[in-house]
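Visitor: sequence and predicted structure below; questions after.
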Amino acid sequence: MDRLRATHHEVAAHGRSSGLDLLKGEGLPDALRAAEVVVDTIDAPSFDAKAVPFFRKTTANLLRAAEQAGVGHIVLLSIVGIDRVPDVDYYNAKVLQEVLVQEGPIPYSIVRATQFMEFIDKIVEWTSDSDSVRLPTTRLQPIAVGEVVDTLADVVTGPPFNGTLSVAGPDVFPLDELGRLTLQAHHDRRSVVPDESAGLFAAVPPDAIIAPAGAMIGRIHYTDWVA
């Protein structure tokens, strides 16, 4: 937001604290009044099958209200590789969200990002106990949130391209190695145990969620970021 304001764009952030509830459709007319571009970064409250009706309802409400408000560009933040992971409910829900935007009435741009660096700590804790952390060797290509935000700012200030742009960090790691780097940075003495059945990423094929050909590659390395 600061970057957009620095270039003399008017920006407003909306959520429940401002009276906006996409699931109920409340607050949308006020939030979208005079808006030229809308950026949808909403996340579902769970990673299970409940994410499907959540994204279906919130996206439908947003598109309907945006069309009525005369919005000319919808920008959706999504995830790299979600169409290559059929066994993860949350990714299937994000695919549905993309399809609704693609088939909707408003010109759109979809920005797919790889896993945020800021989320690796949480991933590590999903399958941990007091002695160890169990992680699969699924390959991730983490990107800093700030670089995703910069990409969104570029897309927001340009014309809709009615397609998908992928962004990713510069390095690929097996998730178990990311876990070791993260624990080491936190001076955490727990060991990381490779376990191909541990956590959500166990259902992800080996290279499904790393950068595809043509992706924009960031400059911030995870080893520098986590240090």
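Guide: Structure's in. What do you need?
Visitor: hey, let's count contacts and neighbours off CA atoms from now on
Guide: Will do.
Visitor: buried residues of stretch 29-37, list them for me.
Guide: Ala31, Leu32, Ala35, Val37 (16 or more other Cα atoms under 10 Å).
Visitor: okay, helices next: where are they in the protein?
Guide: Along the chain, counting by DSSP state H, helices occupy 2-6, 28-32, 51-69, 89-102, 120-126, 145-156, 175-185, 222-226.
Visitor: re earlier: of all the buried residues of stretch 29-37, which comes closest to Ala203?
Guide: Taking Cα to Cα as the measure, Ala203 lies nearest Val37 of those, at 35.3 Å.
Visitor: I'd say that closest one and Leu76 touch.
Guide: No - using Cα atoms under 8 Å, Val37 makes no contact with Leu76, being 10.8 Å away.
Visitor: so for Ala198, which of the helices of the chain sits nearest?
Guide: Comparing the helices of the chain by Cα to Cα, helix 120-126 comes nearest, at 8.8 Å.
Visitor: next up, a second structure to put side by side with the first:
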Amino acid sequence: MKIAVIGGTGLIGSRVVGILNAGGHEAVPHSTSTGVDLLSGRGLPGALADVDVVVNLTKPRTFDDASPAFFRRTMDNLLAAADAAGVGHAVILSIVGADLVPDLVFYRAKVLQEDILRAGPVPYSIVRSTQFFEFVDTVLSWTSDERTVRLPTTLLQPMAADDVARAVADVSVGVPLRGTLDVAGPEVFALDELGRITLAARGDHRAVVTDDRAGMYAAASGDALIAKESAVIAGTTYRQWLARHAG
């Protein structure tokens, strides 16, 4: 099976390409660095020639008010090119609970991306994942200073990028879902608790201060970002991942 992975050089994309090629498929990574630009459409016809599946893992540079326009333009360009090339399956990666946090513009933009895919001409699958373990340090940096890290008690169910990539790869080589698959980590944490675990593992002695107004995730309430019963639960725990990434 020939699979074009747009955004195939990034955190998830590079892993997806590796998994697919190890499984005997022909997965080709594409990005602006290889001459494929979803915003302009440049390079798409060549990237999708004779392709069975296209996986779109691109994201905007920032998570601000420009996000909806980014996803509208890139999805319109991708679906038009995929339809013209006769691609039989389009896959995107979205966010568990994106539709339950309307106060975050980036989450609204991801819902828009999903809606455009559903309404498009190409059979599709949507994989929704929870937050990546690899992004936790970035989340802590948003509301930190030299002495403290302020974090809300928002509930998260994070997972390893390797497990996200495996889910995307498995869906990509299957029959189009014409729906959504949720994937999540095996544990639920309050974000302030997750911060304390992370800092301790890093040997970082800053204090975590619980502040339910701090950072982007303060906009999520209750179990909005927690996977529901139908989700596929990955096996890697956060402490297992931390032990492998202690540096």
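Guide: Ah, there it is. Owing to the predicted nature of the structure, the values given are computational and were not obtained by experimental measurement.
Visitor: thinking again about what came up before, and the helices of the first structure: which comes nearest Leu165 of the first structure?
Guide: Taking these one by one with Cα to Cα, helix 145-156 is closest: 9.3 Å.
Visitor: so that closest one corresponds to what in the second structure?
Guide: Mapped onto the second structure using TM-score structural alignment, helix 145-156 of the first structure covers residues 161-172.
Visitor: do stretch 114-126 of the first structure as well
Guide: Mapped onto the second structure using TM-score structural alignment, stretch 114-126 of the first structure spans residues 130-142.
Visitor: ditto for stretch 64-74 of the first structure
Guide: Counting by TM-score structural alignment, stretch 64-74 of the first structure corresponds to 80-90 in the second structure.
Visitor: re earlier: which one of the buried residues of stretch 29-37 of the first structure sits closest to Thr137 of the first structure?
Guide: Val37 (39.1 Å).
Visitor: list the contacts for that closest one?
Guide: Val71, Gly72, His73, Ile74, Val75, Val156 (Cα atoms under 8 Å, 6 or more residues apart in numbering).
Visitor: residues near the last one, how many?
Guide: Going back to what we said before, that points to Val156 of the first structure. 19 (other Cα atoms under 10 Å).
Visitor: residues contacting it?
Guide: Taking Cα under 8 Å, 6+ apart as the test, what Val156 of the first structure contacts is Val37, Val39, Val75.
Visitor: the match of stretch 114-126 of the first structure spans what distance, first to last residue?
Guide: 19 Å (Cα to Cα, to the nearest Å).
Visitor: residues making contact with it?
Guide: Outside stretch 130-142 of the second structure, the residues that touch it by Cα under 8 Å, 6+ apart are 95-96, 149-151, 156-161, 183-185, 195, 198, 215, 225-227, 238, 241.
Visitor: kindly recompute the last result at 7 Å.
Guide: 95-96, 149, 157-161, 183-184, 195, 215, 238 (Cα atoms under 7 Å, 6 or more residues apart in numbering).
Visitor: show me which of these is closest to Pro121 of the second structure.
Guide: Ile95 (22.5 Å).
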